[in-house]
Structure formats: structure tokens, C-alpha cells
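1. What follows is a predicted structure for the sequence shown.
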Amino acid sequence: MRNTNVCFIHGRIGKDPEVRFLPSGTPQAKFSLCSNDDYFDRKANSWVEVAEWHDCVVVGDYAEKVAEKYQKGDLVNITCRVKPRTYVGRDQQRCKVVEMYVQSIELIAKKGELVRQQSNGQAGSRGPGQHQGSTEQFRDEGQGYAGGYGDDDRGPAF
């Protein structure tokens, strides 16, 4: 049986998507995405929220579309493939980074828009400030989602 590598992340874009071109001429967009994680601190008897930052990569013609449509502060859901890679740093040390290769992206709210609560009136399971729900939603899927990207473009090889 083949293993699966799929990740879903809900968060805000922290950096405008920046398009660069690989040596092969393939466009590649990169942006950061911030999601929140939380845990219960027993000593303080309260929930603590922690920001988690993700490096996102979009490869192919889809990269230019994402860079045009999305910007810093937009609330999105992404479906991605987790892809670690290593490189040799300036001090000749091997460094490892984990990148999220975006397969689809769904706009939940543009920067500055309020996110509506769910129709059942529930704002979230842990109290105020953690609203769930959506405004108008758009879903984009990159062409590479079905066919995959070649390793020559340093993208996911499905």
C-alpha cells in the first residue's frame, strides 16, 4: 500500500506570495502562513496560544495565480504536501527545512474582513476569540495537484 503525505492548515498569510523562476523557467511562489496551536497550562490554569509559522511553496502556473489573488493577512485553508529538504549553510553545516507544497488553497476571508460565526451560533470549543466559520469561499487547485510536479523543479513528486 502506498503511503500518503497530505496536510491541511488553516491560518493567515504572513508574507505576500513572492514569485521567482526556477532555472527550468517554471514559476515558483513562496509565502509564510501562520496557524495557531494551543495547550492547557495547568500551573496557570489557562489556555496558552502559540503561533506556528509554515513556509509554503507553490510551483507551476498556479504560482502566478496565487501571487495575484492572495496577500498578507488573508485567512485561508491550504491542502499541502510536507516536504523536508536539506542544504549546506554558509558555515558548511547541513541545515534542514520543512516546506509545505501547496496543492489547493481556499480563501476564507480577505485581510480586514470579519469571519462570521457558524450558523449554529457556536464560536469554538474553547471560548471567545476563536471564531470558526466563513464568508464567501473560493477554492483553487493547482494543475500540479493531479499530475504532480517533477523533481527537476524541486516540487513534490507524487
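-> Looks like it arrived, so ask away.

2. contacts, neighbours, all on C-alpha from now
-> Fine.

3. Which parts of this protein are helices?
-> 61-69, 144-147 (DSSP state H).

4. other SSEs contacting the first one?
-> In terms of contact count using 3 or more Cα pairs under 8 Å, 6 or more residues apart in numbering; DSSP states H and E, helix 61-69 is assigned the packing partners strand 18-21, strand 27-41.

5. What lies in contact with it?
-> 16-19, 26-29, 58, 141-143 (Cα atoms under 8 Å, 6 or more residues apart in numbering).

6. From the residues you listed, pick the one nearest residue 37.
-> Nearest to residue 37, judged by Cα to Cα, of the contacts of helix 61-69 is residue 16 at 22.3 Å.

7. if we can go back for a sec, just send the contacts of helix 61-69 back as a markdown table, with neighbour count and distance to residue 45 too.
-> Below are those laid out as a markdown table (neighbours: other Cα atoms under 10 Å; distance: Cα to Cα, whole Å):
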| residue | neighbour count | distance to residue 45 |
| --- | --- | --- |
| 16 | 19 | 37 |
| 17 | 24 | 39 |
| 18 | 17 | 41 |
| 19 | 20 | 45 |
| 26 | 14 | 51 |
| 27 | 18 | 48 |
| 28 | 23 | 45 |
| 29 | 23 | 42 |
| 58 | 29 | 41 |
| 141 | 16 | 42 |
| 142 | 20 | 44 |
| 143 | 15 | 47 |
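
8. try it against this one:
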Amino acid sequence: MSGINKVILVGHLGKDPEVRHLDGNVSVASFPLATSESYNKDGKRIEQTEWHNIVMWRGLADVAAKYLQKGKLVYIEGKLRTRSFEDKEGHKKYSTEIVAENFTLLGRKTDFESNSSSATTNNTTAEAEPETPKNLGTGEFVKDDDERDLPF
């Protein structure tokens, strides 16, 4: 029987995505994402922030590099992945990351006017015309002509 490895996060980018190109021109983008929750303890409001390492591959990484930037609110779906590596001294280290499978920019329409619109991406492949954004790279780009704000 197989298990389920699914992560859903809504948070703010801690910095702009860092994009690298590996052999075969494979793109990989990485950035920290902050999620916060608040609660009351002894009559005081406590806010706790958790930092997550996000990794995006190939076309999704290219779309992220184009549309994501520090401070933006984003919804991310992906899976948890732990990898090991050796540091400079030869000690084995472990890193746990979220390998994103899709993302959606969140916020009011005015938040995206400099980027044309809000973006929703997934692992489908298609081309897009810049004037009528629909699909970019490996992601889907959705233009919302409504003046309404998103419900969250």
C-alpha cells in the first residue's frame, strides 16, 4: 500500500526565487516561505512564524522566477522531500524541503498589475501570448478581469 505525501502552504516569500540551471538546461528555483499563525497565551497574542524551504523544477521554476518575488503571498501545493549531502568537512547533513507541484499567487488584483495579473501554475505544458495570458511554460496563467478581491 502506498502513502500520501501532500503539503499545502499559504505564506509570504522571504526573498526572491534563486534560479539555477543544471546540466541539460534544467531550471531549479528555490526560496524560503514564511507561514505564520497566532494564538493567545496567558492573555497575550503570540505570533509564531515557520520557515519552509521551497524548490520548484523546470517550467514551474521558470514561471516562479518571472512572477514570484519577496513579500508576495502565495498558495503552494507540493510534497515533502528530505535529501542528504556532505558539508565541506565531510559530515553528512540533511535538508527537508517542499518540492512544489503548483502555486497560485494570492491577494487583490491591484497587487499583480505590475505583473499583468494573478498566476496559477501547474504541471501542464502549453504556450501563451503575452497579451492574453493563459498558459506559460509548464504552468497555467489565469487572468481575472473581475474587480472582486479573492475571498482570503
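-> Arrived safely. As the structure is a prediction and not an experimental result, all values here were calculated from the model.

9. Any idea what the TM-score comes out to?
-> Here the superposed chains carry a TM-score of 0.69, computed using TM-score structural alignment, normalised by the length of the second structure; 120 aligned residues with a Cα RMSD of 2.3 Å.

10. To residue 12 of the first structure, which of the helices of the first structure lies closest?
-> Among the helices of the first structure, helix 61-69 sits nearest to residue 12 of the first structure (Cα to Cα), with 14.0 Å.

11. before we move on, back to that, mind putting the helices and strands packed on helix 61-69 of the first structure into JSON lines with distance to residue 78 of the first structure?
-> Formatted as JSON lines, these follow (distance: least, Cα to Cα, whole Å):
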{"stretch": "strand 18-21", "distance to residue 78 of the first structure": "17"}
{"stretch": "strand 27-41", "distance to residue 78 of the first structure": "10"}
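
12. and of those, who's closest to residue 4 of the first structure?
-> So among those, strand 27-41 is nearest, using Cα to Cα, at 22.2 Å.

13. Against which helices or strands is that closest one packed?
-> Judged by 3+ Cα pairs under 8 Å, 6+ apart, the packing partners of strand 27-41 of the first structure are strand 7-13, strand 18-21, strand 46-59, helix 61-69.

14. Could I get those in a markdown table, plus columns for distance to residue 90 of the first structure?
-> Output for those, formatted as a markdown table (distance: least, Cα to Cα, whole Å):
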| stretch | distance to residue 90 of the first structure |
| --- | --- |
| strand 7-13 | 29 |
| strand 18-21 | 22 |
| strand 46-59 | 20 |
| helix 61-69 | 29 |
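
15. circling back to that earlier point, please name whichever of the helices of the first structure is nearest to residue 11 of the first structure.
-> helix 61-69 (15.5 Å).

16. how much space is there between the alignment partner in the first structure of residue 96 of the second structure and residue 87 of the first structure?
-> Using TM-score structural alignment as the criterion, residue 96 of the second structure maps onto residue 98 of the first structure. The gap separating residue 98 of the first structure from residue 87 of the first structure is 11 Å, by Cα to Cα, to the nearest Å.

17. Likewise for residue 104 of the first structure?
-> 27 Å.

18. And the two? Which one has more around it.
-> residue 104 (20 against 11; other Cα atoms under 10 Å).

19. And residue 64 of the first structure? What does it align with in the second structure?
-> Using TM-score structural alignment as the criterion, residue 64 of the first structure maps onto residue 62 of the second structure.

20. and its match, how many neighbours?
-> Neighbour tally, residue 62 of the second structure, other Cα under 10 Å: 22.

21. Next: residue 21 of the second structure.
-> 12.

22. ok, the equivalent of it over in the first structure - contacts?
-> Aligned by TM-score structural alignment, residue 21 of the second structure pairs with residue 21 of the first structure. Contact analysis of residue 21 of the first structure by Cα under 8 Å, 6+ apart lists 27-28.
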